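Enquirer: Would you be able to build a 3D model of this:
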Amino acid sequence: MQAQNKQALAGITLAALGVVYGDIGTSPLYTLKECFSPHLGLAVTPANVLGILSLIVWGLILVVSLKYLSFVLRADNRGEGGILTLMALARRCVGPRGWMLAAIGLMGGGFFYGEVVITPAISVLSAVEGLEVITPAFKPYVLPLALTVLTGLFLIQKHGTASVGKLFGPVMMLWFAALAALGVHGIAGNPAVLAALNPLWGIEFLFSHGAIGFLALGSVVLALTGAEALYADMGHFGARPIRLAWFFYVLPALLLNYFGQGAEILASPEARANPFFHLAPQWALLPLVILSTCATVIASQAVISGVFSLTRQAVQLGYLPRMEITHTSDNEIGQIYIPLINWGLLAAVIMVVIMFQNSSALAGAYGIAVTGTMVITSILVCTVAWRGWHWPLAVVAPLLVALLVIDLPLFLANVVKIFAGGWLPLLIGIGAFILMTTWKQGRHLLMQRLNEMAIPLDGFVENMEAYPPERVQGTAVFLTNSTHGVPHALLHNLKHNKVLHERVVLMTIRAEEVPYIEEDERVEVLQLSGSFWRVMAYYGFKETPDVQQILDLCAAQGMTFELMDTSFFLSRETLIQTEREGMSPWRETLFVWMSRNALRATDFFQIPTNRVVEMGAQVEL
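Expert: Model prediction:
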């Protein structure tokens, strides 16, 4: 049994290697290249190289090893991680006063969208640019080849990644082995670079270079991109395999490679143009370009899957309108595909590649979203430690200060890159934040307006039982968000058709701020009167509601449904903008547009279309 457990752990750790560490594992392709790029003007001296290497080494140790793997991974929401998951956890700890935490959590979610647009572009471009090291004659083909690889990546999303996903772990294992081997090759030529393990080199570099040293942090942080993925993917693999893969394989390979690149730059200053590929002997360049392209595709796949997951969470928590969500695997609940997000991302990535042309230009845009999310994570996780784990404030406050002392300089060093391309992820992040907060506030306002118009349910049920209208055979299921008022679809049916079904079921589907709901807790059935029933169904934010599943669970509690004798009634609101207090006119316009383009409830809740009756209602906002 113990041997089987070890074998299972090894398999999960290998899978985590393929998915979790793709982004941070491909950072050596461009990090040192950007640190010594012409825009900083750093001379290739032993002090500068050791200083930069020391900052990278201790960034990996302090941010990834200590902050994320030792601290943040403790903040699991029933085993799940990620910025919106952490936001939900923090809000639950704080209670009704958690609106500020929700706001910064949504900003973190917005930053993630900005990061996802740039990650595939910079990763694939930096890998394909290795062809230029083989011979400058390949330069005209770099951009078209990168666009071809990226387009192919997004085209295969609708088919799922279950089959090719089995290759991710072994390919990334080979990739990290190659990183380590190249690093050892470089270090052998100049072992003195290992002195960068001393943090004093990094501190000395920052203080001796002033503003340039501070700006260099904007390039150093490229080594940390992907740290958030360690937390976001915790639900897929668990914390232990993620930690094992990092400490025993990923971190040593990354450190060796960065040291090797530093040694190569000191030996040949012209290698700073692309130190990663200059580390390799000439015969290994083409295989290395192919391997690095595969690794960057895997890294891109991981963030694409991450944004699908984040979007579903946002939809379930009520921050985005309903969208088409397709499951691409019968076995893995987490493997989903969202067409709208996929094609929107493809268009954005192609635009970004054409706009910036090369990875160095994109590096100016990269970092602000990553570091912004790091700051937000620090605030949220310390809130959870204080209010959720009941750590003393005397411990949490210094811990938060220590985390922000690292995160804020990294963020501010990237803020100054706004005019060099940093405006792009910032714009995407702010845009996503506006969309999410507008939808949330708009839905709240809509519910207020509907409740103002609603008739109290208790009195209505009593009246219907005492003075029943014409009854017809069958069951009518009315989907409603309110548990107190009469559904508008029920009133319209009674008003126009002047009949009630012999059994009336009021069904409310609620999304909880937890990732999953146990099957025995999913459905509650309550009889309101002789012919009126209420069904409450609960889903986690990582689950997709399914009306047929709800009906099956009702049957297990003795309430059976004959589908051919059941009709589903839904309200379809037509929103009318007014000058009443609520939202500003431009946000009302945006909310109305989002509502019109939302997926129909019939499709989202997977209701048989031939059993649905939609009743229209006009609502003044």
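
Enquirer: Going by C-alpha atoms from here, please, whenever you check contacts or count neighbours.
Expert: Fine.

Enquirer: Return the residue of this protein that is most distant from the centre.
Expert: The outermost residue of the chain relative to its centre, with distances by Cα atoms, centre = their mean, is residue 467 at 52.9 Å.

Enquirer: Tell me the secondary structure at residue 503.
Expert: Using DSSP: H, G, I helix; E, B strand; the rest coil, the structure places residue 503 in strand.

Enquirer: neighbours around it, how many?
Expert: 17 (other Cα atoms under 10 Å).

Enquirer: Show me what the helix or strand residue 141 falls within is packed against.
Expert: Using DSSP states H and E, residue 141 falls within helix 139-155. Packing partners of helix 139-155 (3 or more Cα pairs under 8 Å, 6 or more residues apart in numbering; DSSP states H and E): helix 99-128, helix 130-134, helix 285-316, helix 339-356.

Enquirer: Following up with a second sequence; could you model it the same way so I can compare the two?
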Amino acid sequence: MSSTKSSLTALTLGAIGVVYGDIGTSVLYAMKEVFGSGHVPFTPDNVYGILSIFFWTLTTIVSLKYVVLVLRADNHGEGGLVAMLALASQSVKDQPQLRKVLLMVGIFGTCLFYGDGVITPAISVLSAVEGLEIISPTFKKSVIPLTLIILFVLFWVQKRGTAGIGRFFGPITLVWFLAIAALGLLHIVQRPEILLAISPHYALSFIWHNPGTTFIILGAVVLCVTGAEALYADMGHFGKKPIRLAWFSVVMPCLTLNYFGQGALLLAEPEAVKNPFYMMTPDWALLPMVGLATMATVIASQALISGAFSVTKQVIQLGYLPRLQVLHTSETDTGQIYMPFVNWSLFAAIVLAVLMFKSSSNLAAAYGIAVCTDMLITTVLTFFVIRHAWKLPLVLCIGATGFFLLVDLAFWASNMFKLLDGGWFPLMLGAVIFTFMLTWHDGRRLLNASLRSDALKLTDFLEAVFVAPPTRVTGTAVFLTAEVGTVPNALLHNLKHNKVLHQRNLFVTVQNLEIPRMPVAQRLEVTDLGSDCWQVIVNYGFKDNPDLPSALANIGDSGDRLDPMMTSYFLSRDIVIPTIGGGMSTWREKLFAQMHHNASGAAAFLNLPTNAVVELGSKIEI
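Expert: Below is the predicted model of the structure:
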């Protein structure tokens, strides 16, 4: 019992560090942006109204929607937009057109995650470092260079893995939450009447008297729920209970105290509106608070970077991106990976964002559209999961998701006002990535269709070969083929040039399914083709780490297992030739050909031993 409690405590502490780092740093800029927008006249009534809106936004979107409802929609214990997408698409697999639409919507939402992944580290670190301007205006020129240095160091250490420093994330973030709660209390004690703003009637009164202003400022209010999507995305790492416990016992109380403390300060000192978070900090604590805020924002950014690696790997295995180099940074935790291309592409985009927007206030204009669209997509996918997968009554499904859909739509519509001020930036990033993903998916479909049209049927081919069998050599040959039941090009080349066939031949097709993890007992499907030849299908989930030698080691009886020293892997390295009037527009075919050329080899992705791989090339027109 005690070990269970300690495990729950450790997971809850970990969740505070990884899951809530992002939302925990929103206190740095959310209140500043609402009053700094100039749309809200500075009056005590308006301070009460805005605080009430903040509190009920946190309650509605985070507590009710994500913590209570969305966390229930787990895909075999896993969460996140990719897991939700797989769950929703599986629930409507008997309706192909609807399934296709849901896949497109979900994949677009995944693309917007990258836009969010660029804006969030930029705005978080920049807003933390801007605290130096409160200490002395002379630091103003140092803010952008210092931000870029911090971000460069953060991305540079990724290749070393986060296992060593990861254990400090939870305690540091917990210190951050306790510190912001203490700052809030310091000012609430002086103006305790500010706590009345918890009553929803202040929010409703503000909305009733200022409907137009409310609609406009929702684009800034949404900043208080930055990172809410992380609750669901990180469910597989920590589980539902620690995430819920961390939110209700630590995160929400501390955020509420700090926002209400900022409100109390604004009632006493209206001029503090230019940066209420740092203005509420006593002079002696200003420098330590800037340091602590910087550490908290770096940890929040780290969680997002790790999330980008994880999501990219899942999307690759769902077939929407080419294989990229994946390096494992931990010998014990297979989930800890580093993807150089994703890492430095993300860094380049973040540097561009910092240099273009120059301040957290300008970045706040860019933030919101991407995250609100993702929240909207999550709500839509949740409806299809609870209706089609859980088979709940239609009225209950509409009631459960309809309210959140209206809330999400209000925030989304308000954020569209920020489109020209910077909202176009994450949308542009998302659109570019969506184009890449769609081109890769469609290109692979055309490539497989081309391979199928020229392919020979495996059983007929083997029957013909064994009428006058070639020389058999000792060992096992593993031929990888994209299509089950077709003759791999590598086999044709091997017979043509070497004129031999191995003693044992495995024709292997690797399939990635729309579930997070495939049980080991169900990983292999083996069909005996006779003459020591087998058709093997290897099934992986989108969160599995493909390791073909390990999977194939379970084939055969105990005395007939594969000998690694006597096994060769034959792969086809296809060169794609774009053709005019093919299945896609010419520019997309050329893009696909380039992506295919630059994709990392299947050998590395499937963890094949480099000294046992034979690659044979062929040209294919699409």
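
Enquirer: now the angle between helix 285-316 and the helix or strand following the helix holding residue 141 of the first structure, please.
Expert: Later in the chain than helix 139-155 of the first structure, the nearest helix or strand by DSSP H and E is helix 162-189. Comparing the axes of helix 162-189 of the first structure and helix 285-316 via axes from the mean of the first three to the mean of the last three Cα atoms, to 10 degrees yields an angle of 130 degrees.

Enquirer: Please identify the buried residues of the following helix or strand past helix 162-189 of the first structure?
Expert: Sequence-wise, the next helix or strand downstream of helix 162-189 of the first structure (DSSP H and E) is helix 199-209. Within helix 199-209 of the first structure, the residues that qualify as buried are 199, 201, 202, 205, 206, counting by 16 or more other Cα atoms under 10 Å.

Enquirer: would TSV of those residues with distance to residue 317 of the first structure be doable?
Expert: Output for these, formatted as TSV (distance: Cα to Cα, whole Å):
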residue	distance to residue 317 of the first structure
199	43
201	46
202	43
205	46
206	43
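
Enquirer: out of those residues, which one sits closest to residue 97 of the first structure?
Expert: residue 206 (40.0 Å; Cα to Cα).

Enquirer: Could you measure from residue 219 of the first structure over to residue 583 of the first structure?
Expert: 41 Å (Cα to Cα, to the nearest Å).

Enquirer: of all the buried residues of helix 199-209 of the first structure, which comes closest to residue 291 of the first structure?
Expert: residue 202 (31.7 Å).

Enquirer: so the closest one touches residue 54, yeah?
Expert: Yes. Residue 202 of the first structure is within contact range of residue 54, at 4.9 Å (criterion: Cα atoms under 8 Å).

Enquirer: Between these two, which contacts overlap?
Expert: Both residue 202 of the first structure and residue 54 are in contact with residue 196, where contact means Cα atoms under 8 Å, 6 or more residues apart in numbering.

Enquirer: Compare neighbour counts for residue 219 and residue 583 of the first structure and give me the winner.
Expert: Higher neighbour count among residue 219 of the first structure and residue 583: residue 219, with 28 against 18, using other Cα under 10 Å.

Enquirer: Now do the contacts for the more buried one.
Expert: 31, 32, 34, 35, 363, 367.

Enquirer: The second one: how many residues sit nearby?
Expert: Right, the one you point to is residue 32 of the first structure. Count around residue 32 of the first structure with other Cα under 10 Å applied: 27.

Enquirer: And it, what's its match in the second structure?
Expert: Applying TM-score structural alignment, one finds that residue 32 of the first structure aligns to residue 31 in the second structure.

Enquirer: so its match touches residue 274, yeah?
Expert: No. Applying Cα under 8 Å as the test, residue 31 of the second structure and residue 274 come out as separate, 9.7 Å apart.

Enquirer: Alright, that wraps it up for me.
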